[in-house]
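Engineer: Here you go, sequence then predicted model.
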Amino acid sequence: MTSAPRDRDTEGRARSARPRDGLGRPLPYGAPGVERQPEGVVRSPGGTLAEAQALLDEGKPFHAHEVFEDAWKSGPQEERELWRGLAQLAVGLTHAARGNARGGARLLLRGADRIAGFRDPHGIDVAGLVLWARELVARVEAGAGADARAEAPRLTR
């Protein structure tokens, strides 16, 4: 049995070329999709927050998660858990909006716990995000579902 060759990016790493919708779900090849975020982009903290907020406001938390992931991987060591937690909040919202209440709740809580010890670096409203995540978890676990655009949090004060 032979398998189909894997899609590769320009550096030769495995990366699906399938288009994706606004919540990051793969679509059939050739279907119109949402442009993917480039990987490995180094941004300032303010640039990261602005780009991620714009994506969240558009109902694209999966794509915002990719922006946070770049900051997590390229930022200073002392901030990596902050950016990782923000990425988890975004992907938690993604899962909740896809209808995966259990996975979404787990990631939202994990992200909230991860950022809770930070004291509003770069103007990030940590307390507000932790509250937002916990309230969203309660609604999602109660069966309310989540709308990615309507539930988008404000990252800064």
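Structural biologist: That came through, no problem.
Engineer: going forward, measure contacts between C-alpha atoms and count neighbours the same way
Structural biologist: Fine.
Engineer: quick one, what contacts R119?
Structural biologist: V126 (Cα atoms under 8 Å, 6 or more residues apart in numbering).
Engineer: What about the closest residue in space to G103 that isn't next to it in sequence, how many residues nearby?
Structural biologist: Distances taken as Cα to Cα, 6 or more residues apart in numbering place H95 nearest to G103, at 6.3 Å, with adjacent residues excluded. Other residues within reach of H95 by the criterion other Cα atoms under 10 Å amount to 25.
Engineer: what's the answer for the one 10 residues further on, then?
Structural biologist: Here the number of neighbours of A105 (other Cα under 10 Å) works out to 24.
Engineer: repeat for G143
Structural biologist: 11.
Engineer: what's the helix or strand for the most centrally placed residue in the chain?
Structural biologist: In the chain, the centroid-proximal residue (Cα atoms, centre = their mean) is H65; its distance is 2.2 Å. Taking DSSP states H and E as the definition, H65 sits inside helix 61-74.
Engineer: take the one below as the second:
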Amino acid sequence: MDETHRDRDAEGRARNARPRDGLGRPLPYGTPGVERQPEGVARTPEETLCEAQRLLDAGMPFHAHEVFEDAWKSRPVAERELWRGLAQLAVGLTHAARGNATGGARLLRRGAAALAEYGAARPHGIGVDGLIGWAGELAGRVEPGGGAADARRASAEPVDAAVEAPRLRPLEP
């Protein structure tokens, strides 16, 4: 595809046909990329959590975010903040893995705040309290001026998304 051609649907919206890497960054046309998650898939909570965990473990939090976004848009209103918060955690990890420490930390904290109301309930077996702790700890480590690292190191070195991937559900003993 010609790089000057803008791939649009009949209404003029971008189709995003450009190949992407595992962190969702655009690659040059003609470059093999990571297969995108199909949009608008209505999954059960179990299917959503299994697919998102698989993607997180593979170091693909951007793609996990898309899975959570589908749940956010299709699940009952009472659960939407849960799925939105999980999507924000995945995007926060994406930004941290891309080297955007400030944006990553901000989204990790925003996602944790969205999950706070669900902590004690453990909806769908999700370890909400553990995710909130994970998000706060990672945000503190990557944020410029946060954690033990100096600001230059924190803002310059991306994290390894697969190594930092959270467990959505605690492992049973």
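Structural biologist: Arrived safely. All values derive from a computational prediction rather than experimental measurement.
Engineer: tell me which residues of the helix holding H65 of the first structure are tucked away?
Structural biologist: Applying a neighbour-count criterion of 16 or more other Cα atoms under 10 Å, one finds 61-74 buried in helix 61-74 of the first structure.
Engineer: So the residue nearest to G103 of the first structure: helix, strand or coil?
Structural biologist: Under DSSP: H, G, I helix; E, B strand; the rest coil, the three-state class of H95 of the first structure is helix.
Engineer: pretty sure it contacts L89?
Structural biologist: No - applying Cα atoms under 8 Å as the test, H95 of the first structure and L89 come out as separate, 10.0 Å apart.
Engineer: Can I get the buried residues of helix 61-74 of the first structure in a markdown table including distance to P26 of the first structure?
Structural biologist: Shown next, in a markdown table, are the buried residues of helix 61-74 of the first structure (distance: Cα to Cα, whole Å):
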| residue | distance to P26 of the first structure |
| --- | --- |
| P61 | 15 |
| F62 | 12 |
| H63 | 13 |
| A64 | 16 |
| H65 | 16 |
| E66 | 15 |
| V67 | 19 |
| F68 | 20 |
| E69 | 19 |
| D70 | 21 |
| A71 | 24 |
| W72 | 24 |
| K73 | 24 |
| S74 | 26 |
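Engineer: Of these, which is the nearest to A144 of the first structure?
Structural biologist: For the buried residues of helix 61-74 of the first structure, the closest approach to A144 of the first structure (Cα to Cα) belongs to P61, at 18.3 Å.
Engineer: Check the gap between that closest one and T10 of the first structure for me.
Structural biologist: Applying Cα to Cα, to the nearest Å, the value for P61 of the first structure to T10 of the first structure is 25 Å.
Engineer: repeat for P45 of the first structure
Structural biologist: Using Cα to Cα, one obtains 27 Å as the distance from P45 of the first structure to T10 of the first structure.
Engineer: More neighbours: those two, which one.
Structural biologist: Set P45 of the first structure next to T10 and count neighbours by other Cα under 10 Å: P45 wins out with 17 against 7.
Engineer: Going by residue numbers, what spans are helices in the first structure?
Structural biologist: Applying DSSP state H to the first structure gives helices spanning 45-57, 61-74, 80-97, 101-115, 126-141.
Engineer: what comes up buried for the first one?
Structural biologist: Put plainly, it is helix 45-57 of the first structure. Buried-residue list, helix 45-57 of the first structure, by 16+ other Cα under 10 Å: P45, T48, L49, E51, A52, Q53, L55, L56, D57.
Engineer: That helix - contacts with which helices or strands?
Structural biologist: helix 61-74 (3 or more Cα pairs under 8 Å, 6 or more residues apart in numbering; DSSP states H and E).
Engineer: how big's the offset between the helix it packs on and the second structure?
Structural biologist: In this overlay with the second structure, the average offset of helix 61-74 of the first structure from its partner residues is 0.1 Å by mean Cα distance after the TM-score superposition for the first structure.
Engineer: helices or strands next to that helix in the packing?
Structural biologist: helix 45-57, helix 80-97.
Engineer: Need the residues that contact that helix.
Structural biologist: Counting by Cα under 8 Å, 6+ apart, 22-24, 36-37, 39-43, 45, 48, 51-53, 55-56, 79-84, 86-91, 93-94, 148, 152 sit against helix 61-74 of the first structure.
Engineer: Just the buried residues from these, in PyMOL please.
Structural biologist: Per 16+ other Cα under 10 Å, the buried members of these correspond to this PyMOL selection:
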select buried, resi 22+23+24+43+45+48+51+52+53+55+56+79+80+81+82+83+84+86+87+88+89+90+91+93+94+148+152
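Engineer: With that, I have no additional questions.
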